[in-house]
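Peer 1: kindly generate the corresponding structure for this input.
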Amino acid sequence: MTTAHDTATTELLAPLHAADPADLDRLHAAFVAAASAEGDLDVAYRTVDSPVGLLLLAATEAGLVRVAFQREDHDAVLERLATAISPRILRAPARLDTVARELDEYFAGIRQRFDLPLDHQLSKGFRRSVLAHLPEIGYGQTESYAQVALAAGSPRAVRAVGTACATNPLPLIVPCHRVVRSDGSFGGYLGGTEAKQLLLHLEGAA
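Peer 2: Sure, this is the predicted structure:
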């Protein structure tokens, strides 16, 4: 499937399918460097393996803008980013090296808080207020949807909190997995119930 994020790269490499993979990697790196230098790289992305599956990471110059689980369909996520932010999207792992390293440290149990610049342009209104509160829920702690609604300034907006968590563009980094039902059950999660359970067990919250 050809998507907008790598059309230019595909066209550039089309005559070189028989070339050495290392040569293609160098050519791609040169293409990315040129695009970045000329201001033509608005969204960089890469994928990383993790205990909760393959993750797509995407960043603008302002910061990390999207983390997507494999079940979300990474190609579809990139297409939506092309529409919502810019079609100038390229696989450019270097911009996301720090994100990948901090995620590795988190899953290894040696990092409890992320120290990353974030781009929140995909979240608006009350949803953004909810997501702004979530990092205040400490590592190894949980809050109910009702508690989050109260903290976000709308005590009756429990369902809206659930929607904000379900559409969180930065899961893991903005820890919506720490929001559970009032009875202590896990509730829904963008990455799936098993992923949420794994994260809470990793943090000692379940």
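Peer 1: CA only for contacts and neighbour counts going forward, please
Peer 2: Fine.
Peer 1: would you point out which residue is most central in this structure?
Peer 2: residue 67 (1.0 Å; C-alpha atoms, centre = their mean).
Peer 1: from the contact counts, what lies against the helix or strand hosting it?
Peer 2: Here residue 67 sits within strand 64-69, counting by DSSP states H and E. With contacts taken as 3 or more C-alpha pairs under 8 Å, 6 or more residues apart in numbering; DSSP states H and E, strand 64-69 sits against strand 55-59.
Peer 1: now show me the structure for the sequence below, then we'll compare the two:
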Amino acid sequence: MTTLLLLQSELSTPLGKLILMHDESGNLRAADWDEYAARLPALLQRQYRDIDLKIQPHVTTKAHLNHERFTRYFDGDLHALEAIPLQLGGTDFQQQVWLALRHIPVGATWSYKDLASFISRPKACRAVGTANGLNPVAIVLPCHRVIGSSGSMVGYASGLARKRWLLQHEQALTSTQSSLFGIY
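Peer 2: Here you go, the predicted structure:
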């Protein structure tokens, strides 16, 4: 069995402490908030089924560059995360959904139906929603930009309050929507 060493680091953000998992090459493999850190190993094991995962705390120079990119994003450089190198596990379908998320422009939102249509699977809205919920690198692959077909704020593994904050940060919510979703 192949072994994959993941280097875990932490980053303070306006939304709380973010746990980052990089491989030795500096590719981001997973990101989640501190209060959900316990679910990371199981999430990763589901995505890398035939690989023995070893996790240890360590920050490499390449991981530090990604920390800086996250900091720039939270400071207002909304395109800073686009430069973060990723290496994803998961099924071919999950990867297709996750990579399609990068096509949602900053400041915009898509519905699950829009995302399903984008990957040429217009009837797979529920499967797209399931894959979206398993996104291992939320924010970088912006699943927070996916909303319900009615424009409603639905599902986000890190909580709807974070989703609202991220959309407001990216100016994807109008003032009317912000009021409806309790941001103002």
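Peer 1: rewinding a little: what does the residue nearest to the centre of the first structure align to in the second structure?
Peer 2: Using TM-score structural alignment, the partner of residue 67 of the first structure in the second structure is residue 31.
Peer 1: wouldn't its match be in contact with residue 19 here?
Peer 2: Yes: here residue 31 of the second structure reaches residue 19: they are 5.5 Å apart, a contact under C-alpha atoms under 8 Å.
Peer 1: which strand or helix spans residue 131 of the second structure?
Peer 2: Short version, using DSSP H and E: residue 131 of the second structure is in helix 125-133.
Peer 1: the first structure: matching residues for that helix?
Peer 2: The counterpart of helix 125-133 of the second structure in the first structure, using TM-score structural alignment, spans residues 158-166.
Peer 1: can you state the mean residue-to-residue distance of that stretch versus the second structure?
Peer 2: Average distance, stretch 158-166 of the first structure versus aligned residues of the second structure after superposition (mean C-alpha distance after the TM-score superposition for the first structure): 0.9 Å.
Peer 1: what's in contact with that stretch?
Peer 2: Contacts of stretch 158-166 of the first structure from elsewhere in the structure, counted by C-alpha atoms under 8 Å, 6 or more residues apart in numbering, are 127, 128, 130, 131, 145, 146, 148, 149, 176, 188, 189, 190.
Peer 1: mind running it again at 10 Å?
Peer 2: With contacts defined as C-alpha atoms under 10 Å, 6 or more residues apart in numbering, stretch 158-166 of the first structure is touched by 123-124, 126-131, 134, 144-150, 152, 154-155, 157, 167-168, 171, 174-181, 187-191.
Peer 1: same check on stretch 125-135 of the first structure?
Peer 2: Residues contacting stretch 125-135 of the first structure (C-alpha under 10 Å, 6+ apart): 113-114, 120-124, 142-143, 145, 148-154, 157, 160-165, 167-171, 173-179.
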